[in-house]
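S.K.: Below is the sequence, then the predicted model.
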Amino acid sequence: MPQNEKLDYVELPSSDLPSTKAFFEKAFGWTFVDYGPDYTSFSDQGLNGGFFHSDQCSSTSHGAALLVFFSDNLERTLAKVVDAGGTIVKPTFSFPGGRRFHFTEPCGSEFAVWSDSDAAD
């Protein structure tokens, strides 16, 4: 049930919806519901959302918000991202409270993954 005045849904661009879907299915086990050729949605991933067809991508270098995943094993998640076709754009680094890395999915949209462990998992 949506909560009043809380974040509920996010929509992200993708220049190739089949490639984006294949990446998230392989890396994170997501499932999708298509709404025509230009939109697909996902749910039960911490925040529900969708991808819309666009020639642009979401990148912090262009001022876009960064969506960040949590992982209890950062190295395992990094390996899954790379195996699914993601590109590491900022290697794992430490920050107060943990470690994280940034990646792009095959269409260029940027995401990050963090862990609250400050040592290798």
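M.R.: That came in fine, so what should we check first?
S.K.: going forward, measure contacts and count neighbours with C-alpha atoms only.
M.R.: Fine.
S.K.: quick one: buried residues of the top helix by length along the chain?
M.R.: Ranked by number of residues, the top helix in the chain under DSSP state H is helix 17-28. Neighbour-count burial for helix 17-28, with 16 or more other C-alpha atoms under 10 Å as criterion, is recorded at 17, 20-24, 27.
S.K.: next up, a second structure to put side by side with the first:
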Amino acid sequence: MSKIELGYQPTKAEERLLEVLLDPSSKTMTVAEICQAADQSRQAYYNAMKKPEFVALYEAKSFELVKHSLGPVINAVVQKAKEGSHQHAKIVLAMAGMYSERHQVKSEVDVQGEVVHSGSLNIVLGNGNG
């Protein structure tokens, strides 16, 4: 439990809003629908969202929900990697700190010939003579 959760006690109205906001099905709801589901006014919603302590509590609780869902997601990614999926293997290796994408671009400019060489890409710059 974070200090934010221990240090801030939401009102009853805020608790009802939190309950609805933390339900995954609310992610597609409008503010009006969230307020209706929480049996709260739009003003109560906006007042709560103006409080940094409430927003921090909502974010902390949201993070906890996501964190608890990660196990099955990670297991599914690892399983796909074991089945031979290159993209899933990259994700697993990146999570383990054993892989990161690196891009190196080499460029050469020959102003006299007005040709730019960038890797295997050749771009001919026009000189206005059509």
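M.R.: Structure's in. What do you need? Here the structure is a predicted model, which means the values were calculated and not measured.
S.K.: Provide the TM-score value for the superposition.
M.R.: Once the chains are laid over each other, their TM-score by TM-score structural alignment, normalised by the length of the first structure reads 0.23; 46 aligned residues with a C-alpha RMSD of 4.2 Å.
S.K.: what would the buried residues of helix 17-28 of the first structure look like in JSON lines with distance to A112 of the first structure?
M.R.: Formatted as JSON lines, the buried residues of helix 17-28 of the first structure follow (distance: C-alpha to C-alpha, whole Å):
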{"residue": "L17", "distance to A112 of the first structure": "20"}
{"residue": "T20", "distance to A112 of the first structure": "16"}
{"residue": "K21", "distance to A112 of the first structure": "17"}
{"residue": "A22", "distance to A112 of the first structure": "18"}
{"residue": "F23", "distance to A112 of the first structure": "15"}
{"residue": "F24", "distance to A112 of the first structure": "13"}
{"residue": "A27", "distance to A112 of the first structure": "13"}
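S.K.: Looking at those residues, which is nearest L67 of the first structure?
M.R.: F24 (13.7 Å; C-alpha to C-alpha).
S.K.: which stretches of the second structure form strands?
M.R.: Along the second structure, counting by DSSP state E, strands occupy 107-110, 115-118, 121-124.
S.K.: right, so those: which one is the most enclosed?
M.R.: strand 115-118 (a mean of 15; mean count of other C-alpha atoms under 10 Å).
S.K.: Does anything pack onto that strand? Which helices or strands?
M.R.: strand 107-110, strand 121-124 (3 or more C-alpha pairs under 8 Å, 6 or more residues apart in numbering; DSSP states H and E).
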